[in-house]
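S.K.: After the sequence you'll find the predicted model.
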Amino acid sequence: MRIYAIFLLNLCLVAPVWGGTISGSIHGTLSVSNSPYVVTGDLLINAGDTLRIEPHCQLFFEEATTFKVQGVLLAQGTATDSIYFSSNKSPQNPGDWQGIYFDKPANKSYLSYVVISYASTGITFDSTDSEIKHSCIKFNTNGIDCSAGAQPLIESNQIIHNGNSGIRVTSSSPRIIANKIFYNALEGFDSAIVFNWSSGGLLLQNQIAQNGNSGVDCDNDSNPDIINNTIIDNSGYGISLSYSSPRIINNLVSNNQYGICNEEGSPSISYNDVWQNSQGDFWGCPDSVGVKVTVNSRGDSADVFYNIQVAPALVNEDGLDFTPTSSSHLIDAGDPANPGEIQVSGDAPDIGAIEYSGTVPVELATFQFDGSKLVWSTATEKNNLGFEVQRSVTGVSEDFQTIGFVKGQGTKISPTFYSFIDSKVRSGKYYYRLKQIDFNGEFRYSWTVEALYHQAGNYRLYKNYPNPFNSSTIITFELAQEDIVSYIIYDLNGREVRRLMIQKNFSPGTHQIGWNGRNNKGEQLPSGTYFGQLRTRHFVKTNKLLLVK
C-alpha cells in the first residue's frame, strides 16, 4: 500500500503527486504511472523546491489556470515519450489556460521533449536562464515570451501554429538556436519573432518560414546577432528593423514580401543571400548594401559586403526542406570568419540555417497520393536502407506515427518507383510523410502529402503506377464486397497478350497486382499502348498501360 502525506506549510497546500486533480504548491515527482493529471487551480513550485515530471506524463489545465515556477522544474521527456501540457477543455482553443510562467527563479530549470499547447502564452521566461530543447510549442496565442533580462536557451524546438507570435523578446537576450518556426502570427498583429526594448542575444541557424507578418522584427534599440538563419516565404518582411542595429550575417532571406527593411538604424548586413522578395530585397539599408560592385568566392555578383541576390537552389522549398542542393550558390558563400561558430563542412560557412554536407544520399523525385495509395520515386539512391511510412490525422510533425516500412535499393543511379497501401484507414483526410533511413542510421523526412479517402462501398480501378513504365507497373483496384476478379491485358488490336488473373477470389478493400511487360509466354512485349480490363461479377473497367522500352 502506498502512503501519501499532505503537509500544510505557511497555509499553502502542497499538492499530492498522484493522478487525479492537482493544484496549489507542488514539489517532488509526478509519476507516469499516475498520469494523466487534471490541474484544477494554479500550480506553484516555490523557491527552493524542485518538481520532476516523468516522461509521458500528461497535464491538462482547467480554464485560466497558470503553472508558475519560482523553484526548479525538471520536465525531461525522451524522443519517444514526450511530456504534455495542454488544455482540459473540449474543444481546445488557444488561450484556454495561461501557460508555464518562470517567475524570476534563482536556479535554472530544464525542459526537453515537452509539448505545450492551447495556452495564452506557452512559456514565459521572466528573468531566468532556463532551457527548453527538442520540444514543440504549438496552437498557443503566443509561443514563448522572454522578459526582464531573461537569457534562456531555446534550442532545437518546433514553434508552430501560434496565432499571434512564435517568440517575443522584451528587454532580454535569449539564445535562439536551430529551431523550426513555422505558421505563426497568422491571426495576430505580431510577427514570428519579435525583439523589443533593448533586447539582444543570438538568433542562429533557425528556419523561419510561412509565418504571418514578418519573420524577424527588431524594434527600439534591439540588437541581437542574426546569423545563419533561413527566413523564407513569410507574408511580410523577412527582417524588419526599427531604431535597431543588429548584425545580420550569413542569412538566406527569400520569397518574403520584403527582404531586409531598415528604419532609423545602422545594422551590419553582410554575406547574406537576399533573393526574390516580391516588393524588394533591401529598403532603407546602409549605403552600398545591395549595390553589386564585386564578386564573392564563388564568382557570384555581390555588393561590397558580399551580399548576393541569387536563387538559392534548395531541395524542396514547398515541402519545408531548405537543405541546399549540390549546385546551390549558398555553399561556402558565408563569412569565412564564421561568426556563428557553426560546424563547417567546406572552406567557409554556407549561407542559411542548414550546412550542406555532401551529396544528398537519396534524391526523392516525387511523392504523392493517387487516390488509393502512396506513390513515390527516387532519382538516385546512396546507402538507402528504406522508407518508414508515417501517418498523421493533424499534419503536425510530432503527431506522425510509423505505419509501415518499404525497403530501399541501397545504392542506385537510375530512377526507382515505390508504392504503399494504407489498409487501416477509414474514410476521411489523413497526412503522410516518408522517413528515409540510411544504412548508418541517419535519416531525413520528406514533405507531407494530404490524402482524402472516400467512403467504402465503391468499385474502382485506379491508374497504374508508374505509367509510362519500363520494367514493371502496379495495378490497384478496390472492391466493395467479396468478389471474383479477372484482369486481362490486350494490345491495340484487341488481342489478348497477358492474363494476370482469372476468376480469383478477393476480399473487400484495396488490392494490387503487378505486370512486368511480358506476355503469357514470358516474352518481353514491345513498347506501345496496352489496355488492361478488370472484370468482376458486378463491375467492368479498363485502363491504359504505356510500356516504354
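M.R.: Perfect, thanks for sending it.
S.K.: use CA for all of it now, contacts and neighbours both
M.R.: OK.
S.K.: Which residue ranges of the chain form helices?
M.R.: Ranges of helices within the chain: none, based on DSSP state H.
S.K.: top strand in it by residue count?
M.R.: Taking DSSP state E as the criterion, the chain has its longest strand at strand 374-392.
S.K.: Tell me the helices and strands packed up against that strand.
M.R.: Counting contacts by 3 or more CA pairs under 8 Å, 6 or more residues apart in numbering; DSSP states H and E, strand 374-392 packs against strand 362-369, strand 401-412, strand 416-420, strand 428-438.
S.K.: Dump those strands to a markdown table, plus distance to Ser127 and mean neighbour count.
M.R.: Listed next are the helices and strands packed on strand 374-392 as a markdown table, based on distance: least, CA to CA, whole Å; neighbours: other CA atoms under 10 Å:
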| stretch | distance to Ser127 | mean neighbour count |
| --- | --- | --- |
| strand 362-369 | 45 | 18 |
| strand 401-412 | 38 | 15 |
| strand 416-420 | 51 | 17 |
| strand 428-438 | 39 | 20 |
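S.K.: structure B:
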Amino acid sequence: MKRTLKILLVLGVVVCLGSIDGEMPGLSSKAIADTCMVGGPISTNTTWSTADCDTYVVYGNILVEPGVTLTIMPGVVVAFQETYRLEVRGALTARGTASDSIVFTSWPSPQNPEWWNYIWYRNSSIDTACSLSYCRIEYATYGVHCDSASPTISHCRIRKCYTGIYCYDASPEITQSNIVDNQGSPDGSGIYIRGGSPATFGNVIERNTYRGISVDPSGHPTSVLITADTIRENHKHGINLYYGGISAIIRSCDIYLNPERGGIWARLSSNTNVRITNCHIHNNTSTWTGGGAIYVEGGFVVIDSNCINDNWTTVSGNTAGGIYFEDVDSARVQYNDICGNSGPTKYAYEVYSGEPSSPDIHGEYNWWGTSDSVAISQLVYDYYDNVDLRKFVFAPFADSSYPYWWRGDANGDGDINSADIVCLINYLFKFGPDPVPWEAGDVNCDGDINSADVVYLINYLFKGGPSPGCCP
C-alpha cells in the first residue's frame, strides 16, 4: 500500500518528496495517511490540520517566533524524532475535543520517556493565546515546560514523560487533566514547580514513579494553589514541599495510596506558610520517620477541616501513622477527623509533636474516634510522654465526626469562583436555592447570609481580600 509523503515549507527549509510503501511503525493507518515533515522557525501565523496532514513529523527543533501563532486543530498527531522540541516565543494553541484529541508523541511510537524534548513555552509567549486542551502528550523529557510563562492546560493526558509539567517561575492553570505514569528519577514528578504561582484544579495525578506534585523553590518565591485534585499511587510522595519561600494552599483534594513518604511531605523554611484544608488524606504509607498522612518540618502550618484516616508508617518506635511534626515554627490542627492511623507497634500514634523550640501546637476541636479524653491522650505523643517534645493541646475536642464543606463554596462544587457569587445573589434577591450547606454562604462568619457576604467574596476573588472563614 503506497502513501504519499507531503512537502512542508518552513522558512525555506524543503523536505524532499517521496513515498512510503507499507505501514509505518508505531502509528495507525489513519495517522499515516498523509504525513508532513516539519522543522525550523515559524515566522507567520500557521495552522496544522488534518485537511493537510494527519501526522506532522518533527525532524528538527521548531521555533514559533514572537508575535506568531501556531494553531493545531483536532485530530492532528505531532510526532517528534529523537531529542527535538517545540519552542514557543509567540503563541501555541492546541485545542482538541473530547472525541478528537491532539497527540504529541514520539516518532516512531511508542518509545521510552525522554525520547523527545518538550513543548517549551518561553517568557515572551502570549499567555492569553497559549492553551492546550484535550491533548495527549507522551514520551518527552518534560511534557510541557513553562519557562516564565503561564499557559492554560486543561483536559489533557500527560503520560510516560520524565516529568509531566515543569514550571519554572511560571503560573499556568492546570485543570481537569490526567497526569500519569511519568517516570523520572531522582527529581521527576507529575508536576514540578520552581517559582511562580501555578494553580491546579480537578486533576488526577497518579502512578508517577517519584512524586505526584513537587514544589522546590530553590530561591524562587513560589505560591501554589492545589484544589480538588486526586493524588494517588505516586511512588514516593503524593505532594512534596521542599524548603524555600513557599506559600501553599492544598484544599478539597483526595490524597491516598502514596506508598513511601506518605500523602503530604513538607520540609519547610521559616518563611513558609502552608494550609491544608477540606482534604481526604487516607491509606498512605510512610517508610521514613513517620507521618503516613502528613509530615511537616519547619514553617507555619494550618491543618483544618480534613479527614485523615487509615494512614500507616512502617517505622518502629515512637512515631505517628497520621501527622508527624518536626520542629515547626507554628502549627494549628483543628476541626479534623483523625482516626485509624497506625503503625507496626503500639507506639505508632495519631500525632507526633516535635521538638519544643516553638509554642505549643493547637490541636483543639478535632474528632479522634472517641470522646474519652484519656483515650485521646494515648493517641498523641508529646511533652507528656517525653519532656523534650512540645505540648499538643487537644482539648476541647469534638464529640462526633465532622461534615465537610468549604465556606464560600456556596454552590457546593468544590471550588470558590464567580459562580458562587451568582449563587448568593440568586439566593438573596431572586428566590434561588439555598447554599449547600447553608453555612457555606456565610462567607464572613457573622452567622447570617446577606449582601456583606457577596461583597466579601468579590473582594476575595478579584481584589486580593482575605479568604473566607474556616468551617465549621
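M.R.: Everything's here; your move. Just so you know, these numbers come straight off a predicted model, no measurement behind them.
S.K.: Can you pull the TM-score for these?
M.R.: Taking TM-score structural alignment, normalised by the length of structure 2 as the basis, the two superposed chains have a TM-score of 0.61; 316 aligned residues with a CA RMSD of 3.3 Å.
S.K.: on that earlier part again, rebuild the helices and strands packed on strand 374-392 of structure 1 as JSON lines, extending it with distance to Ala64 of structure 1.
M.R.: As requested, these are exported to JSON lines (distance: least, CA to CA, whole Å):
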{"stretch": "strand 362-369", "distance to Ala64 of structure 1": "42"}
{"stretch": "strand 401-412", "distance to Ala64 of structure 1": "32"}
{"stretch": "strand 416-420", "distance to Ala64 of structure 1": "45"}
{"stretch": "strand 428-438", "distance to Ala64 of structure 1": "32"}
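S.K.: These: which one's closest to Thr323 of structure 1?
M.R.: Between Thr323 of structure 1 and these, the shortest separation by CA to CA is 11.8 Å, and it involves strand 362-369.
S.K.: which helices and strands sit right next to that closest one?
M.R.: Contact analysis of strand 362-369 of structure 1 by 3+ CA pairs under 8 Å, 6+ apart lists strand 374-392, strand 449-453 as its packing neighbours.
S.K.: re the thing from before, out of the helices and strands packed on strand 374-392 of structure 1, flag the one nearest Trp515 of structure 1.
M.R.: strand 416-420 (13.8 Å).
S.K.: Going by contacts, tell me the helices and strands next to the closest one.
M.R.: strand 374-392, strand 401-412.
S.K.: List the buried residues for the first one?
M.R.: Of the residues in strand 374-392 of structure 1, 374-378, 380-392 count as buried by neighbour count, 16 or more other CA atoms under 10 Å.
S.K.: What range does it cover in structure 2?
M.R.: The aligned range for strand 374-392 of structure 1 in structure 2 is empty, by TM-score structural alignment.
S.K.: ok, now the last one?
M.R.: On structure 2, no counterpart of strand 401-412 of structure 1 exists by TM-score structural alignment.
S.K.: and that strand with strand 362-369, angle?
M.R.: Using axes from the mean of the first three to the mean of the last three CA atoms, to 10 degrees, the inter-axis angle of strand 401-412 of structure 1 relative to strand 362-369 is 140 degrees.
S.K.: what's the spacing between strand 401-412 of structure 1 and its chain's center?
M.R.: 20 Å (CA atoms, centre = their mean, to the nearest Å).
S.K.: do the same with stretch 320-336 of structure 2
M.R.: The answer for stretch 320-336 of structure 2 is 22 Å, by CA atoms, centre = their mean.
S.K.: what's the first-to-last distance across it?
M.R.: In stretch 320-336 of structure 2, first residue to last residue: 16 Å (CA to CA, to the nearest Å).
S.K.: Pull out the buried positions in it.
M.R.: By neighbour count on 16+ other CA under 10 Å, the buried set for stretch 320-336 of structure 2 is 320-336.
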